[in-house]
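> For reference, the sequence and a predicted model appear below.
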Amino acid sequence: MLKRILKAGCVAAALIGAAGAVQAQDVTLKLHQLLPERATIPAKFLIPWAAKVEKESGGRIKIEHYPSMQLGGKPPELVQQVTDGVVDMIWTVMGYTPGRFPRAEAFELPFMVTNGEQTSRAFYEYFDKHMQNDFPGMKVIAVHTHGPGLLHTKDPVNSLEDIKGMKLRGPTRVITQMLDSFGAVPVGMPVPAVPEAVSKGVIDGAVIPWEITLPLKMAELVGNHTEFSGDRGLYSATFLFAMNQASYDALPDDLKKVIDDNSGIEAAAWAGRAMDGGDVVGRKKAAEKGNNIIVLDEAETNRWKEAAAPVVDNWVAEMKDKGIDGQALVDDAQALLKKNSM
């Protein structure tokens, strides 16, 4: 009898232990994104963010990270992948799906960005006020921007005239419109395609922030980099870190709380701060290589601002045609940037 009782106890303990093991890690989420692991956002934001979530969930959430589009498809398809539930989480460039997030484009307009952290805080507040209905099927974890975008070219750009006729990569429709306003020949493409396009002469350069020059090896591909005077960079792109809504809804309340606690303006600021750190390293690398880093003076920068002004006017008119008060959005974006840059 004693043996039977002991045996039954052992079986019960084993079952409880097995149940505990299942409980200990009961959710696996697939995170899909377009950049290599060594790029700033994966290395300094997405991977540490996932580790933090796993730790705070007590190991019950596991996040599988798939960089460089390893699960298939192309970068412009990421939004649809997460909406459809093909993957659980994505990080992507909003402008890769033109027309899907029109209100976000206010932060892509010329000479809006300050630095990554400040602009990301401002953009998250803007999202909270104006974009809550723009992400059906998604639980938004963070929206953010990068730091000041600039020119990286084979030939030097010392003035507005130097850019005319150059074939330059732009990440989104607003930014390609800006390049067109300068007299360049804009070529839209996702950032992973840039190195090959530059090396094959398809384009003469690109507009990207300093941080992404490192994984793209831009300092080796081009010898010239043009920055602008003042506290506003040439442009920024907008980014989305989101979860499939059904995947989020399926979580128990305590695991939802883990995701919630790691979402919002501080997550946005973390991503922007990572971008700022990457900018410092990217610029230093180009300087150490002996590349030509040009900083346009205030007078020349103002010429570029004047040339880009019609892009803002055209965007406001486009938004009006969509029933959106674009001027009010631009004004609020500027106010939020001022608030977060003090």
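Nice, thanks for sending it over. Numbers count the residues shown, from 1 in each chain.

> CA only for contacts and neighbour counts going forward, please
OK.

> Name the helix or strand for the residue nearest to the spatial centre of the chain, please.
With distances taken as CA atoms, centre = their mean, F239 lies nearest the centre of the chain, 3.1 Å away. Assignment of secondary structure by DSSP states H and E places F239 within strand 238-244.

> another one to put next to it:
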Amino acid sequence: MTNRRDFLKKAGIGGVAAAGATALAAPAVRAQAPIKWRLQTYAGPALAEHVIKPAIDAFNKAANGEMVIELYTADQLVPTGELFRAMQQGTIDAVQSDDDSMASPTEVTVFGGYFPFASRYSLDVPVLFNQYGLKEIWEEEYAKVGVKHISAGSWDPCHFATKEPINSLADLKGKRVFTFPTAGRFMSQFGVVPVTLPWEDIEVAVQTGELDGIAWSGITEDYTVGWADVTNYFLTNNISGAWAGSFFANQERWNELPDHLKTLLQLAMDSSHYYRQWWYWGGEASLRVNGDKMKLTTIPDEEWATVEEAAVTFWDEIAAESETKAKVVEIFKKYNADMKKAGRPYRYG
């Protein structure tokens, strides 16, 4: 009996200990299926390899089975112009895009992508958001429509890549160009004919003559996605110094995440912003110097000044449309005035 009691006692202790060890070794979160999100980017497959995939791969690895983000490229689940609605409705969980391309119904949509001459360098965008107040305005605007604005960052400058050389403003007249809605609206006063097509169709459209050129990116992107193979010239004058884009999520899905995964996701997005800073900045210079697919052309500064002056008028026209737009334009004016006063290296002349 003594031996039997000892055996039962030890078995009981062992059973409890084993159960306890099992509970400790397998927290509830590990027993559950991972949280799954679907994120669609504005970028096609070749570009996504740089502007988003490294960050998503890193996030999925660091999430350690608790969450998995499935990445989809341009138009893969829904057309780019329907990205906002799909995210708002929960068809997809998150988006990487500019406000303009995804047609978000907010007061700040017009400033996404390339707002003419709002920035000169890529670092201007994160400074405008994090130090000059754009972040708070974007968060407030998207909260009104059930979407979480996670973070904003910069991409490349906006240049024309064309089949025929552009050496003057007159050369732009009648050119059918794939570009962003607001950039197209602005440049139409100089005779540019904006054309909207699915991102994946652009290369073929240039080859078939449906498009005369592209004003969607800088030279790094032209080479990366194949546009440098179908265009012959690259105009060194740009419409804006950096594309402004963001990461967004369906607000309810964002709210469901535990705080540590929200933090991890924000860190992953920040790493994506950082990657693009150096990848585009270095690529723009290197390909101008060493690239062999496109010849560089330039519109003289005194003539291009006409475009820059027109941008000031355009800003005022946008500011007159609403109180929020006026507030954003004032921030742009304040920021650019500060940069000019600061002088080199912030602004040259």
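Done, it's in. Computed from a prediction, not measured in an experiment: that's the story for all the values here.

> And the helices in the second structure?
Applying DSSP state H to the second structure gives helices spanning 2-25, 28-31, 45-51, 53-62, 83-89, 124-131, 134-143, 181-187, 202-208, 219-225, 251-256, 259-290, 301-319, 323-342.

> Tell me the buried residues in stretch 62-78 of the second structure?
62-63, 66-69, 71-75, 77-78 (16 or more other CA atoms under 10 Å).

> quick check, nearest of those to P45 of the second structure?
The closest of those to P45 of the second structure turns out to be T73 (CA to CA; 5.8 Å).

> Tell me the spacing between that closest one and Q96 of the second structure.
Distance of T73 of the second structure to Q96 of the second structure, given as CA to CA, to the nearest Å: 10 Å.

> Common neighbours of those two, please.
Shared contacts of T73 of the second structure and Q96 (CA atoms under 8 Å, 6 or more residues apart in numbering): Q40, T41, Y42.

> Among these, which lie within strands?
Taking DSSP state E, the ones among those that sit in strands are Q40, T41.

> contacting residues around stretch 148-160 of the first structure?
113-116, 162-163, 182, 204-210, 218, 221-228, 232-236, 292, 294, 296, 300, 303-304.

> now the helices of the second structure in CSV, with distance to H159 of the second structure?
CSV is the format used below for the helices of the second structure (distance: least, CA to CA, whole Å):
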stretch, distance to H159 of the second structure
helix 2-25, 55
helix 28-31, 48
helix 45-51, 17
helix 53-62, 24
helix 83-89, 25
helix 124-131, 17
helix 134-143, 25
helix 181-187, 11
helix 202-208, 15
helix 219-225, 8
helix 251-256, 35
helix 259-290, 11
helix 301-319, 13
helix 323-342, 20
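
> Out of the ones you listed, the one nearest G112 of the second structure is which?
Nearest of these (CA to CA): helix 181-187, 8.5 Å.

> looking at the helices of the second structure, which is closest to Y114 of the second structure?
Per CA to CA, nearest to Y114 of the second structure of the helices of the second structure: helix 181-187, 6.0 Å.

> buried residues in that closest one?
Per 16+ other CA under 10 Å, helix 181-187 of the second structure contains these buried residues: P181, T182, A183, G184, F186, M187.

> again, but for stretch 281-299 of the second structure
Those would be W281, G283, E284, L287, R288, G291, K293, M294, L296, T297, I299, for stretch 281-299 of the second structure by 16+ other CA under 10 Å.

> list the contacts for the alignment partner in the second structure of K164 of the first structure?
Using TM-score structural alignment as the criterion, the counterpart of K164 of the first structure in the second structure is K173. By CA under 8 Å, 6+ apart, K173 of the second structure lies in contact with F190, G191, V192, V193.

> I239 of the second structure too?
Counting by CA under 8 Å, 6+ apart, I239 of the second structure touches Y114, P116, F117, P157, C158, H159, A183.

> Still touching in the first structure? Go through these.
For the contacts of I239 of the second structure, the contacts that are reproduced in the first structure, applying both residues aligned by TM-score structural alignment, their matches' CA atoms under 8 Å, are P116, F117, P157, C158, H159.

> With distance to N3 of the second structure as extra columns, can I get the contacts of I239 of the second structure in JSON lines?
Shown next, in JSON lines, are the contacts of I239 of the second structure (distance: CA to CA, whole Å):
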{"residue": "Y114", "distance to N3 of the second structure": "83"}
{"residue": "P116", "distance to N3 of the second structure": "88"}
{"residue": "F117", "distance to N3 of the second structure": "88"}
{"residue": "P157", "distance to N3 of the second structure": "82"}
{"residue": "C158", "distance to N3 of the second structure": "84"}
{"residue": "H159", "distance to N3 of the second structure": "87"}
{"residue": "A183", "distance to N3 of the second structure": "87"}
